[in-house]
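> Pasting the sequence and the predicted model now:
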Amino acid sequence: MKRTFIVPVMMVSSVIGLTSCVALSKKDYRKLIAERDSLQNTLADCGSKGDSLQALNHKLKGDTSNLGDQLRLAQEQNELLFKDYTALRNNSSGEIKKLSADLAARERNLREVEAILKSRDEATNALQKKLSKALLGFSESGLTVSVKDGKVFVSLTDKLLFDTGSIIIDTKGKEALDELAKVLKTQPDINILVEGHTDNAKVRNLGQIKDNWDLSVLRATSVVRYLTEVQKLEPIKLEAAGRGEFIPVTMENTTEAKSKNRRIEIILSPKLDEIYKLLQVKN
C-alpha cells in the first residue's frame, strides 16, 4: 500500500538544505542521522501497526457479518416460536375452557346426586320409624325393622308367619302383613323385595317341596301373593326370591340360632330413577 509521509520528508529536506548551506559539525550530523533513523523506525512501526489494525478491522467486519446472520436466524426462529406459542395458547385456552365447563357440569351433577341421596336417606329413615311404630306389637314375635345400606329391612321369623314346613301364612302372620301393607301403600316410590330364608336342616316329607331352595322360594311367593292379591299392592313393585340356607343370620347350630335363620326378609329400597337419569345425562 502506498503511503505519504509529509513530515519526515520535509524534515529530511530541511536537513539536506541545512547541510548544503551551513557547515555542520560531526556531532550535529550524527544527531541528525540518529533522528532520521528514529523517524524511519517509527514510520515502520506505524506501517506495521496500520497493517495489523487493517487485518483486525477486516476480521471484525467478518465477525459482524456472521453475528448479523446469526441474529437474523435467531429472529426468524423467535418469530416461528412465537407463532407456535400463540397457536398453542389459543388451543390451550379453548381446552381449558372446555375442561372447566365439564368440571362445573360434573360438580353440579354430583351436588344433585348428593341431594337426591340425602333426600332418599331421610325418606328411608322416616319409613323405618313409621314401620317400627306400626309393627311394634309384633316385635315379641320376632319381627325387627332396621336400616342397612340405604334400605329398610323388615325381618319376620318363620314362627310369626308359618307353621313348621308350611308355606301357608297363619293368622298372626297375616295381621303383621296387614299392618305392613298399610304403611307400604303410602310409599309410592319404593321397590319391595321379599326374600325367603331357611336353616340348614334338610327338608323331609314335604311333598312337592324338594329342598330348602323350594321352601324359601315358595314362602316368599306366598307373602308376595298375600300383599298383592289381598292387600292390593302393585305387583310391579314386588319381587320374590329364595335364598335357601345360604345367607344365615348366625352360624351357630343351636335351636335358637336356627329359628333366627328361618325368616322372611322384606327389603324396601327407594327408586333411584332420578339418579339414573342424572348419570345418563352425565355420560
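Received it, and whenever you're ready, just let me know what you need.

> contacts and neighbour counts: CA atoms only from here.
Will do.

> Can you point out the buried residues in stretch 173-193?
173, 174, 176, 177, 178, 180, 181, 184, 190, 191, 192, 193 (16 or more other CA atoms under 10 Å).

> my guess is the second one meets residue 161, correct?
I take that to be residue 174. Yes: if you go by CA atoms under 8 Å, residue 174 and residue 161 touch, sitting 7.3 Å apart.

> Now, the buried residues of stretch 173-193 that are in helices?
Per DSSP state H, helices hold the following members of these: 173, 174, 176, 177, 178, 180, 181, 184.

> measure the nearest residue to the fifth one once chain neighbours are set aside to residue 175 for me?
Think residue 178. Nearest residue to residue 178, sequence neighbours excluded (CA to CA, 6 or more residues apart in numbering): residue 231, at 7.1 Å. In this view, residue 231 and residue 175 are 11 Å apart by CA to CA, to the nearest Å.

> so what's residue 161 up against?
168, 169, 170, 171, 172, 173, 174 (CA atoms under 8 Å, 6 or more residues apart in numbering).

> how about 10 Å then?
Shown in contact with residue 161 (CA atoms under 10 Å, 6 or more residues apart in numbering): 141, 167-177, 219, 223, 263-264.

> Same check on residue 211?
198, 201, 202, 203, 204, 205, 244, 245.

> cool, residue 171 as well?
160, 161, 162, 177.

> Which of these fall within helices?
Using DSSP H, the contacts of residue 171 in helices are 160, 161, 177.

> Just confirm residue 197 contacts residue 266, I think it does.
No: contact criterion CA atoms under 10 Å: residue 197 and residue 266 do not qualify, at 11.1 Å.

> another structure for you, compare them:
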Amino acid sequence: MKKLILLSVVSMFILGSCVSKKEYAALEAKQKETQDMLNTATVKLNSCLSDAAAANARVEQLRDQLADLRKANQDLIDTKGNLTTLTQKGAENLERSLESLKERDLKITRLQDALTKKDSVTLAIVTSLKREVGISDPDIEINVEKGVVFISIADKLLFQSGSYNVTNRAKEILAKVAKVINSKPNFEAMVEAHTDNVPYKRDVLLDNWDLSVKRATSVVRVLESLEVNPQQLIASGRSYYVPLVENDTAENRAKNRRTRIVVLPKIDQFYEMVETEMKNLAEGK
C-alpha cells in the first residue's frame, strides 16, 4: 500500500508539468483519498492487533492454569501411590475443572473471531462510504466512533436556514449513502439531527426539539424513497444538547447544526450470534 501511495505521489509530480490544473487537482484529490484510506486501515489494523494481543495473552494465562491443574493432579497421584487416596468425586471435580478451562479457552477464541469479523465489516463500510460519497467536501465527514460508522453532513448541505425540507444537493449525497445501506441489510441506519442553541419556533414547530426531529424524519423519508428498507431506519432528534463546540460564535453554531447518519449492527443479531456460538460449544460442535 505504501508503495502504491509513493507511486501515486511521484506520478503526480511527473504529470504535473504536462496535464491541466483540473487533472492535476483530480490526481491530488485521489492521492489524498488513498492516504486517508490507508490511515483508516492502519488505525483499525493497530486496534485489531492490540485486541488480538490481549486475547492471546488471556489464552496463554488459561493454558498455564490448565497446565498447573494437570500437574497438581499428577502430583497427588504420584504422592499417594495409588488412586484409592483420591476419591472418585475429587477426580471428577478436577476433570470438570479441566473441561471448564478448555471451554473458556474456546469461548474466548470464538468471541475474538466474532469481534474481528465485526471490525472488518466496519472498515469495509467506511471504505464503501468514502468511495461512494467522496471525501473532498469539508462539510462531509466519515469516521468511526465507539465501534460504529457515521457520516456527518453539515446543515447547509441538507437544509435551507430554519427549514426541514431536504435540498436537491442533499438528495444526491443521500442517494450514495442509500446505496451503501442497501448493501448491508443486517445493519441499521440511525439519522441523528442536531441544532444550535438559538431558540426556534415556527408554524407547528414549538422548539429546537421539534426542528431536530422533523429534520431527522425528513432525511429518513428521502432514504425510504431511495428504496432503503424502513425497518433499517431510525429517526432521532437531539436538539442542541450534544454540541461539538460551544455555541458562542456564528461559526461554532454552524458546526453544531449537523445531521449524522450512524450505520450500526443490529444488537439483537449480535447477541443471537453469541448465543449460537455458546449453543454450539455446549453441543460439542
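Sure, I can see it. Since the structure is predicted, the reported quantities are computational estimates derived from the model, not experimental observations.

> Which neighbours do residue 231 and residue 175 of structure 1 have in common?
Common neighbours of residue 231 of structure 1 and residue 175 (CA under 10 Å, 6+ apart) are residue 181.

> quick one on the thing from earlier: shared neighbours of residue 174 and residue 161 of structure 1, anything?
With CA under 10 Å, 6+ apart, residue 174 of structure 1 and residue 161 have common neighbours residue 223.

> joint contacts of residue 197 and residue 266 of structure 1?
In contact with both residue 197 of structure 1 and residue 266: residue 220, using CA under 10 Å, 6+ apart.

> How about the secondary structure of residue 260 of structure 2?
strand (DSSP: H, G, I helix; E, B strand; the rest coil).

> same thing with residue 150 of structure 2?
Assignment for residue 150 of structure 2 (three-state DSSP): strand.

> and the residue in structure 1 that it lines up against, what does it touch?
Counting by TM-score structural alignment, residue 150 of structure 2 lines up with residue 153 in structure 1. Applying CA under 10 Å, 6+ apart to residue 153 of structure 1 gives the contacts 128, 144, 145, 146, 147, 193, 194, 265, 266, 267, 268, 269.

> Give me the aligned partner of residue 184 of structure 2 over in structure 1.
With TM-score structural alignment as the criterion, residue 184 of structure 2 pairs with residue 187.

> Now do the helix or strand where residue 27 of structure 2 lies: distance to the chain's middle.
Here residue 27 of structure 2 is covered by helix 21-80, with elements defined by DSSP states H and E. Put simply, helix 21-80 of structure 2 sits 17 Å off its chain's centre (CA atoms, centre = their mean, to the nearest Å).

> tell me, the helix or strand just after it lands on which residues of structure 1?
Note on helix 21-80 of structure 2: by DSSP H and E, the next helix or strand toward the C-terminus is helix 88-133. Matched against structure 1 by TM-score structural alignment, helix 88-133 of structure 2 falls on residues 90-135.

> just to revisit the earlier point, so which of residue 197 and residue 266 of structure 1 has more stuff around it?
Using other CA atoms under 10 Å, the more surrounded residue of residue 197 of structure 1 and residue 266 is residue 197, with 29 against 24.

> Tell me who's in contact with that one.
157-158, 212-213, 215-217, 219-220, 241-249, 260-265.

> Just the buried ones from those residues, in ChimeraX syntax?
Buried residues within these, by 16+ other CA under 10 Å, are selected in ChimeraX with:
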select :157,158,212,213,215,216,217,219,220,241,242,243,244,245,248,249,260,261,262,263,264,265
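
> Which ones among the contacts of residue 197 of structure 1 lie within helices?
158, 212, 213, 215, 216, 217, 219, 220, 260, 261.

> Report all helices and strands that the helix holding residue 27 of structure 2 contacts.
For helix 21-80 of structure 2, the packing partners by 3 or more CA pairs under 10 Å, 6 or more residues apart in numbering; DSSP states H and E come out as helix 2-15, helix 88-133, strand 140-145.

> Including distance to residue 42 of structure 2, could those go into a markdown table?
Below are the helices and strands packed on helix 21-80 of structure 2 laid out as a markdown table (distance: least, CA to CA, whole Å):
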| stretch | distance to residue 42 of structure 2 |
| --- | --- |
| helix 2-15 | 11 |
| helix 88-133 | 10 |
| strand 140-145 | 13 |
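
> Figure out which of the ones you listed is closest to residue 56 of structure 2.
Residue 56 of structure 2 lies closest to helix 88-133 among these, at 8.7 Å (CA to CA).

> As a markdown table, the helices and strands packed on helix 21-80 of structure 2 with distance to residue 282 of structure 2 and mean neighbour count would be great.
Putting these into a markdown table (distance: least, CA to CA, whole Å; neighbours: other CA atoms under 10 Å) gives the following:
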| stretch | distance to residue 282 of structure 2 | mean neighbour count |
| --- | --- | --- |
| helix 2-15 | 45 | 13 |
| helix 88-133 | 9 | 16 |
| strand 140-145 | 35 | 16 |
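
> Figure out which of the ones you listed is closest to residue 57 of structure 2.
Comparing these by CA to CA, helix 88-133 comes nearest, at 11.0 Å.

> Just want the angle from the closest one to strand 140-145.
170 degrees (axes from the mean of the first three to the mean of the last three CA atoms, to 10 degrees).

> if we can go back for a sec, can I get the contacts of residue 171 of structure 1 in a markdown table with distance to residue 281 of structure 1?
Converted to a markdown table, those look like this (distance: CA to CA, whole Å):
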| residue | distance to residue 281 of structure 1 |
| --- | --- |
| 160 | 46 |
| 161 | 45 |
| 162 | 47 |
| 177 | 39 |
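
> which one of those sits closest to residue 9 of structure 1?
When the contacts of residue 171 of structure 1 are compared against residue 9 of structure 1 (criterion: CA to CA), the nearest one is residue 177, at 141.0 Å.

> give the contact list for that closest one.
Contacts of residue 177 of structure 1 by CA under 10 Å, 6+ apart are 135, 156, 161, 169, 171, 223, 226, 227, 231.

> Now render those residues as JSON lines, adding distance to residue 121 of structure 1.
JSON lines is the format used below for the contacts of residue 177 of structure 1 (distance: CA to CA, whole Å):
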{"residue": "135", "distance to residue 121 of structure 1": "21"}
{"residue": "156", "distance to residue 121 of structure 1": "23"}
{"residue": "161", "distance to residue 121 of structure 1": "29"}
{"residue": "169", "distance to residue 121 of structure 1": "32"}
{"residue": "171", "distance to residue 121 of structure 1": "34"}
{"residue": "223", "distance to residue 121 of structure 1": "26"}
{"residue": "226", "distance to residue 121 of structure 1": "28"}
{"residue": "227", "distance to residue 121 of structure 1": "25"}
{"residue": "231", "distance to residue 121 of structure 1": "27"}
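
> This completes my enquiry, with thanks.
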